[in-house]
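Enquirer: Sequence first, predicted model second:
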Amino acid sequence: MRIGIDKDTCIGAGQCAMVAPGVFTQDDDGYSTLRPGREDGAGSALVREAARACPVGAITAGDAEDAGAV
């Protein structure tokens, strides 16, 4: 899976980290980031739900071969 985080759009709401804490966290400034080693979603079924939970749509998730999803 490919996961994209638009840093210019992210407002630091933290919904992604609450929905999929094994994949997402927040940096020192409070913005969404991927946990080290989890850049591919680590097989978590919650990644797409975390993307839907983002109030500003800063997260995209798609199949690795689907370059248009990120």
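Expert: Happy to help now that I have it.

Enquirer: For the rest of this, base every contact and every neighbour count on C-alpha atoms.
Expert: OK.

Enquirer: And stretch 42-58, end to end?
Expert: In terms of CA to CA, to the nearest Å, the two terminal residues of stretch 42-58 are separated by 20 Å.

Enquirer: ditto for stretch 4-24
Expert: With CA to CA as the measure, the ends of stretch 4-24 fall 11 Å from one another.

Enquirer: this is the comparison structure:
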Amino acid sequence: MALMITDECINCDVCEPECPNGAISQGDEIYQIDPNKCTECVGHFDEPQCQQVCPVDCIPLNPDVVETKEQLMEKFVRLTGKTA
């Protein structure tokens, strides 16, 4: 699954620079995560970095974008050009 940012976001700006895929950007009102770029940090880190730094815990899994760890790894390879 990709991650998503809920409306509990306080726009603190700490998640965006932590994303190794550049999946997080400022939306109209709150930050948003591009599910096409989000790998939940698979291939980069053991845990999603945005979740680790979020002070209000507003970055859950996106139930509309269901992906396995294997699919997330395939996306990592496609985005970075690195091999698994």
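Expert: Perfect, I can see it now. Only a predicted model underlies this, so the values are computations on that prediction, with no experimental measurement involved.

Enquirer: I figured C9 of the second structure was touching Q51, is that so?
Expert: No: using CA atoms under 8 Å, C9 of the second structure is not in contact with Q51, being 11.8 Å away.

Enquirer: Pull up the overlap in contacts between those two.
Expert: Both C9 of the second structure and Q51 are in contact with C58, where contact means CA atoms under 8 Å, 6 or more residues apart in numbering.

Enquirer: List the buried residues for the longest helix anywhere in the second structure?
Expert: In the second structure, assigned by DSSP state H, the helix with the most residues is helix 69-80. Under the neighbour-count criterion of 16 or more other CA atoms under 10 Å, helix 69-80 of the second structure has L72, M73, E74, K75, F76 buried.

Enquirer: try stretch 31-45 of the second structure
Expert: Quick answer for stretch 31-45 of the second structure (16+ other CA under 10 Å): Y31, Q32, I33, P35, K37, C38, T39, E40, C41, V42, G43.
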